[in-house]
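Let's see this in three dimensions:
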Amino acid sequence: MPYRVDLSVRVEDALAELPDAGRQEVMEVVATVLVRRDAWPAMGGWDAAVRFGRRSWVVFAAYPDGIDVLDLGWAG
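All right, here's what the predicted structure looks like:
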């Protein structure tokens, strides 16, 4: 089943400023989040969760059809 990923404007701007390695790692974390639906926070509410990569993190909220990425970071 395909899921949707929405990026907040803040996240789109942050991704654009990352070097290629950072952008790649963040997108890998997002992909991991999508396949680990059991790790999603409660859907449709104000709950959010954080998923970590080697040097990055992604904050997201969940909905029945996908996730909203609210914030991200990369320690490069």
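
Please make it C-alpha for all contacts and neighbour counts, starting now.
OK.

quick one, helices of this protein?
9-17, 20-35 (DSSP state H).

Reformat the ones you listed as JSON lines; add mean neighbour count and distance to R51.
Formatted as JSON lines, those follow (neighbours: other C-alpha atoms under 10 Å; distance: least, C-alpha to C-alpha, whole Å):
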{"stretch": "helix 9-17", "mean neighbour count": "14", "distance to R51": "15"}
{"stretch": "helix 20-35", "mean neighbour count": "16", "distance to R51": "7"}
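
for comparison, sequence B:
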Amino acid sequence: MPYTVDLAFRVEETLDDLSEDGRQEIMETIAAALVRPDWWPEPGGWRGAFVFGPRSWMWFTAFLGGIEVIDVGWAG
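Got it, this is the predicted structure:
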């Protein structure tokens, strides 16, 4: 089943400001969460979850059929 990813506006801005390495790692972290719906919080409401990469993190919430990435960070 294909899933959808929505990015909050500040996430898009953050990705634009990162180096290629940072952007790549954050996108890999998002992809890892997207294919693991068992990591997702219950859809609806404002429950969120964190996923961590080697030097990155993302905070997201779930809806039916996908996730919304609320914030990201990279320690690079």
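
hang on, the earlier thing: kindly reformat the helices of structure 1 as JSON lines containing distance to W46 of structure 1.
Compiled in JSON lines, the helices of structure 1 are given as follows (distance: least, C-alpha to C-alpha, whole Å):
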{"stretch": "helix 9-17", "distance to W46 of structure 1": "18"}
{"stretch": "helix 20-35", "distance to W46 of structure 1": "18"}
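
Of all these, which one comes closest to D47 of structure 1?
helix 20-35 (15.1 Å; C-alpha to C-alpha).

how about L70 of structure 1, what's its partner in structure 2?
Aligned against structure 2 by TM-score structural alignment, L70 of structure 1 finds its counterpart in I70.

so who does D47 of structure 1 touch?
The contact partners of D47 of structure 1, taken as C-alpha atoms under 8 Å, 6 or more residues apart in numbering, are 41, 61.

okay but the match of L70 of structure 1 is in contact with W59, surely?
Yes: here I70 of structure 2 reaches W59: they are 5.6 Å apart, a contact under C-alpha atoms under 8 Å.

what's the matching residue for T32 of structure 1 over in structure 2?
That one, T32 of structure 1, aligns with A32 by TM-score structural alignment.
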